[in-house]
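S.K.: only the shape, not the letters, is given here:
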């Protein structure tokens, strides 16, 4: 199953693959070079298909828990001052996605969308300390009657130049459901209340919609 944000790119990749294989067969006489070109095109297609994969996840709904919004590695756990929305101290948990990770963003908590804002910006490498404030990004706040308000931020990386965000202010969202997509390498930051009990460790790999971040 593939994410809808990748449909146009996948179709285009199939067209280019078919055309490339045909042209290689017609215009490249050397058998080995011909096959090398065709195999290279096939590898590129497979890479695109795996990037836009969208596996189904059986999320256990729980208003007392924050689940991982994306697949990836936990690269930051620290207390910081969040100055865009809360303007106070929060626990920041950052998850870095490599190009081989699933890039679907899922709602870490169910509830009401209180804030959703896109910010154009730079394309620093996603693990750069300033990426959270200077890169292209979206900031979304979900309000839950049990857990309170939780902010998550989709951050574009050096390769990612398009963030897709489905969260709209005023709508109710379901924990674990599709919240958007970040194309080609990125990171997601969570900003949690200081009394959150963390369930993850630094450098731990997590699976979006499944693994518990905090309670």
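M.R.: Looks like it arrived, so ask away. Not measured: the values here are computed from a predicted model.

S.K.: from now on I want contacts and neighbour counts done on CA atoms only, so please keep to that.
M.R.: Noted.

S.K.: state the distance from the residue lying farthest from the centre of the chain to residue 161.
M.R.: Distance from the centre of the chain peaks at residue 29, with 43.3 Å (CA atoms, centre = their mean). Residue 29 sits 39 Å away from residue 161, going by CA to CA, to the nearest Å.

S.K.: returning to that earlier point: helix, strand, or coil at the residue farthest from the centre of the chain?
M.R.: Taking DSSP: H, G, I helix; E, B strand; the rest coil as the rule, one finds residue 29 in the coil state.

S.K.: so it versus residue 155, what's the distance?
M.R.: According to CA to CA, residue 29 and residue 155 sit 46 Å apart.

S.K.: now residue 26
M.R.: Note on residue 26: its distance to residue 155, by CA to CA, is 44 Å.

S.K.: compare those two (neighbour count), which wins?
M.R.: Taking neighbours as other CA atoms under 10 Å, residue 26 and residue 155 compare with residue 155 leading, 32 against 10.

S.K.: what about the strands in the chain?
M.R.: 66-67, 72-82, 88-97, 104-106, 111-119, 137-144, 148-156, 163-165, 172-173, 178-182, 186-192, 205-206, 212-214 (DSSP state E).

S.K.: of these, which is nearest residue 199?
M.R.: strand 212-214 (5.1 Å; CA to CA).

S.K.: could you pull out the buried residues of that closest one?
M.R.: 212, 213, 214 (16 or more other CA atoms under 10 Å).

S.K.: put this beside the first:
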């Protein structure tokens, strides 16, 4: 289990808080009870930070014939929708709770052909696989400024399982599957980014 780089600031703040409170307690001679309260409080905060910013190692096996789940969470909706180009596509919605791992990964190997990051929600991302399969993703994060970090740009080549973004408080991802995709999940399923096969691509 690794610690995600996005958590370094939060970790530093917890350490700083510990030393600050310890110094105040020592200066005012708060006694053993106050010091133990500080230790317990900071230990709890430390455990929360380590949990929220955990980054488990995933044994990725790239496969151009499948789409891997881009996020950890629960499948909350699946429905056919009509995209702007009038294509009928299956929309798969994944809800990432604050208790899930918050890294979002690429479901396929290919290229980022479009990336629209907005100040509001959601941000829209379009990926194209090597076989020209087109996938659109809408990422809606918690409405907290600076809560989402993206690691991609347009025209960038990406590998299946490569990290696309980190959502500090979780969020919702809508994935629009290409017409050649056959869903391998159902509503209510728990999925893991980079390991769960979300759909199989057919020719």
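M.R.: Sure, I can see it. If you're wondering where the values come from, they're calculated on a predicted model, not measured in any experiment.

S.K.: could the strands of structure 1 go into JSON lines alongside distance to residue 1 of structure 1?
M.R.: Output for those, formatted as JSON lines (distance: least, CA to CA, whole Å):
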{"stretch": "strand 66-67", "distance to residue 1 of structure 1": "22"}
{"stretch": "strand 72-82", "distance to residue 1 of structure 1": "19"}
{"stretch": "strand 88-97", "distance to residue 1 of structure 1": "19"}
{"stretch": "strand 104-106", "distance to residue 1 of structure 1": "12"}
{"stretch": "strand 111-119", "distance to residue 1 of structure 1": "27"}
{"stretch": "strand 137-144", "distance to residue 1 of structure 1": "26"}
{"stretch": "strand 148-156", "distance to residue 1 of structure 1": "23"}
{"stretch": "strand 163-165", "distance to residue 1 of structure 1": "18"}
{"stretch": "strand 172-173", "distance to residue 1 of structure 1": "22"}
{"stretch": "strand 178-182", "distance to residue 1 of structure 1": "14"}
{"stretch": "strand 186-192", "distance to residue 1 of structure 1": "21"}
{"stretch": "strand 205-206", "distance to residue 1 of structure 1": "20"}
{"stretch": "strand 212-214", "distance to residue 1 of structure 1": "24"}
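
S.K.: winner for burial among those strands?
M.R.: Highest mean neighbour count of those: strand 66-67, a mean of 28 (counted as mean count of other CA atoms under 10 Å).

S.K.: which strands or helices does that one pack on?
M.R.: Packing partners of strand 66-67 of structure 1 (3 or more CA pairs under 8 Å, 6 or more residues apart in numbering; DSSP states H and E): strand 212-214.

S.K.: read off where the strand it packs on ends up in structure 2.
M.R.: Counting by TM-score structural alignment, strand 212-214 of structure 1 falls onto residues 197-199 of structure 2.

S.K.: average gap between that stretch and structure 1?
M.R.: Superposed on structure 1, stretch 197-199 of structure 2 shows a mean distance to its aligned partners of 0.4 Å (mean CA distance after the TM-score superposition for structure 1).

S.K.: quick one: residues in contact with that stretch.
M.R.: 66, 67, 68, 69, 181, 182, 183, 184, 185 (CA atoms under 8 Å, 6 or more residues apart in numbering).

S.K.: could you check how far that stretch is from the centre of its chain?
M.R.: Distance of stretch 197-199 of structure 2 from the chain centroid (CA atoms, centre = their mean, to the nearest Å) equals 17 Å.

S.K.: repeat for stretch 24-43 of structure 1
M.R.: Chain-centre distance of stretch 24-43 of structure 1: 34 Å, with CA atoms, centre = their mean.

S.K.: again, but for stretch 181-192 of structure 2
M.R.: Chain-centre distance of stretch 181-192 of structure 2: 17 Å, with CA atoms, centre = their mean.

S.K.: distance between the ends of that stretch?
M.R.: Using CA to CA, the end-to-end distance of stretch 181-192 of structure 2 comes to 19 Å.

S.K.: and stretch 198-213 of structure 1, by the same measure?
M.R.: OK, stretch 198-213 of structure 1 end separation, CA to CA: 6 Å.

S.K.: got the buried residues for that stretch?
M.R.: The neighbour-count check on stretch 198-213 of structure 1 (16+ other CA under 10 Å) flags 198, 200, 205, 206, 207, 208, 209, 210, 211, 212, 213 as buried.

S.K.: and the third one, how far from residue 163 of structure 1?
M.R.: Shown here: residue 205 of structure 1 relative to residue 163 of structure 1, a distance of 22 Å by CA to CA.

S.K.: same question for the fifth one.
M.R.: Separation of residue 207 of structure 1 from residue 163 of structure 1 (CA to CA) stands at 20 Å.

S.K.: please apply the same query to the last one.
M.R.: When CA to CA is applied, the distance between residue 213 of structure 1 and residue 163 of structure 1 equals 23 Å.

S.K.: can you pull the contacts of residue 139 of structure 2?
M.R.: 121, 122, 123, 124, 125, 171, 172, 173, 174.

S.K.: right, I mislabeled it, should have said residue 73 of structure 1
M.R.: Applying CA under 8 Å, 6+ apart, the residues near residue 73 of structure 1 are 95, 96, 97, 203, 204, 205, 206.

S.K.: I'd say residue 34 of structure 2 and residue 26 touch.
M.R.: No - taking contacts as CA atoms under 8 Å, residue 34 of structure 2 lies outside contact range of residue 26: 9.6 Å.
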